[in-house]
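S.K.: here is the input, now give the coordinates:
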Amino acid sequence: MPYLSPREWYATLPTAHVSAGALLTDDRDRVLLVKPNYRPYWHVPGGTMEPGEAPHQVVVREIAEELGLRIGAGRLLVVDVVPPNPDMDRPMLHFTFDGGTVADPSAIRLAEDELDAFGFFTWEEAEARLSPALAPRVPAARRARERRETIYLPVDS
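M.R.: Model (predicted):
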């Protein structure tokens, strides 16, 4: 095999989409979810990585854009992989960070061009509102937060 320059070699590697979100709760330990206007199910707040961004920066930017909240990306709670599907040709690597507690929910300013609603839900209600592919993030994030660990959710889990 001939020698490849670094640029050529990297071009041969598989690629993936990358997204990140924040587990945010209120003072009653309810989970904050958002309802995108372009999907039929609810989501943990967050979004996809832009060029030059790191996952923790995605969280800070997306929460500011979607909800008008200024947060820091706390501990990494969950890393999971959504396999390719008919709408997505590559796997999606997703990072869920601890966004802490929303002290004043009235400070939330919904980005109405992207989101229809937000709400705080019990852990069980939150899990039930997410798509089947994303639902495991909620109980995993809860366990990770409680145990102060990071959980990896492989594709086959």
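S.K.: contacts, neighbours, all on C-alpha from now
M.R.: Fine.
S.K.: tell me the spacing between the most centrally placed residue in the chain and L93.
M.R.: For the chain, G21 is the residue whose C-alpha lies nearest the centre (C-alpha atoms, centre = their mean; 2.6 Å). For G21, the distance to L93 (C-alpha to C-alpha, to the nearest Å) stands at 11 Å.
S.K.: from S5, how far out is the nearest residue in space to S131 that is not next to it in sequence?
M.R.: In space, and not counting its chain neighbours, S131 is closest to Y41: 6.1 Å by C-alpha to C-alpha, 6 or more residues apart in numbering. Relative to S5, Y41 is positioned 44 Å away (C-alpha to C-alpha).
S.K.: let's see this one next, to set against the first:
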Amino acid sequence: MAPNAHEAKMAHPRMAAGALFFDAAGRVLMVEPSYKDYWEIPGGYVETGESPLHAAIREVQEELGITPPVGRLLAVDWAPNEAEGDKVLYLFDGGQLTQDHLEAITLQPEELKSFAFVSPEQVTERTIPRLARRILAAAEARNEGAPVYLEHGQRPGSKAA
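M.R.: The predicted structure is shown next:
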């Protein structure tokens, strides 16, 4: 196979990374973007030369104004998108935020309107189905103590919700 033909077949997915933060009740921190009609988690696209972990840390600092420790990988989700192409999304464990971190949150004004800790049921109500599946699978992986591989926010072989 000619090098150019081989290169043409290789995937070039966009990568994004985010962090899940929790409160003492196990609820997940979500943010309300000013430019979307659904809630998100802190995170964003990985920049050239940047690792997914460092992208998550950078995005949390930019969006929330805090630098809490971001820990282990919770989930990797392969999420093809007709409009934007293939994506590989990483979710990391931000753990339980301390009171100091909570009091220090300063939302990025041009992107975010608010934040809240939400229950699993509220995650499904506040965001789009594929993101809700990804968040809930990552939270479950956190409880199980092992990362999970997902496709479209689901474990391969599971039935669509």
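S.K.: send over the TM-score of the superposed chains.
M.R.: Scored by TM-score structural alignment, normalised by the length of structure 1, the superposition of the two chains gives a TM-score of 0.88; 152 aligned residues with a C-alpha RMSD of 1.9 Å.
S.K.: so Y41 and S5 of structure 1 - more neighbours on which side?
M.R.: More neighbours surround Y41 than the other of Y41 of structure 1 and S5, with 15 against 9 (other C-alpha atoms under 10 Å).
S.K.: counterpart of the more buried one in structure 2?
M.R.: Residue pairing (TM-score structural alignment): Y41 of structure 1 is matched to Y38 of structure 2.
S.K.: which residues are in contact with its match?
M.R.: E32, R126, T127, I128 (C-alpha atoms under 8 Å, 6 or more residues apart in numbering).
S.K.: and what of R126 of structure 2?
M.R.: Contacts of R126 of structure 2 (C-alpha under 8 Å, 6+ apart): Y38, W39.
S.K.: ok, and the closest non-adjacent residue to the corresponding residue of structure 2 for T101 of structure 1?
M.R.: In structure 2, the residue matched to T101 of structure 1 (TM-score structural alignment) is Q96. Leaving aside its sequence neighbours, Q96 of structure 2 sits nearest to F22 (C-alpha to C-alpha, 6+ apart; 4.6 Å).
S.K.: for that neighbour, give me its contacts.
M.R.: So F22 of structure 2 contacts V28, L29, G94, G95, Q96, L97, F117 (C-alpha under 8 Å, 6+ apart).
S.K.: which SS class is the equivalent of M10 of structure 2 over in structure 1?
M.R.: Alignment note (TM-score structural alignment): M10 of structure 2 maps to L13 of structure 1. Of the three states, L13 of structure 1 takes coil under DSSP: H, G, I helix; E, B strand; the rest coil.
S.K.: how about L53 of structure 2?
M.R.: Three-state call for L53 of structure 2 (three-state DSSP): helix.
S.K.: how close does it get to H12 of structure 2?
M.R.: 19 Å.
S.K.: those two - which one has more neighbours?
M.R.: With neighbours defined as other C-alpha under 10 Å, L53 of structure 2 and H12 compare such that L53 has more, 21 against 12.
S.K.: how many other residues sit next to the closest residue to G85 of structure 2 other than its chain neighbours?
M.R.: Nearest residue to G85 of structure 2, sequence neighbours excluded (C-alpha to C-alpha, 6+ apart): P13, at 6.8 Å. Counted by other C-alpha under 10 Å, the residues lying close to P13 of structure 2 total 15.
S.K.: from what I see, P13 of structure 2 and D86 are in contact.
M.R.: Yes - P13 of structure 2 lies in contact with D86 (C-alpha atoms under 8 Å); the separation is 4.7 Å.
S.K.: you'd agree Q61 of structure 2 is in a helix?
M.R.: Yes - assessed with three-state DSSP, Q61 of structure 2 lies in a helix.
S.K.: what about the aligned residue in structure 1 for it, how many neighbours?
M.R.: Q61 of structure 2 maps onto A64 in structure 1, with residues paired by TM-score structural alignment. Number of residues near A64 of structure 1 (other C-alpha under 10 Å) recorded here: 18.
S.K.: not counting its neighbours along the chain, what's nearest A64 of structure 1?
M.R.: R70 (5.7 Å).
S.K.: so what's the one you found up against?
M.R.: Neighbour list for R70 of structure 1: V60, I63, A64 [criterion: C-alpha under 8 Å, 6+ apart].
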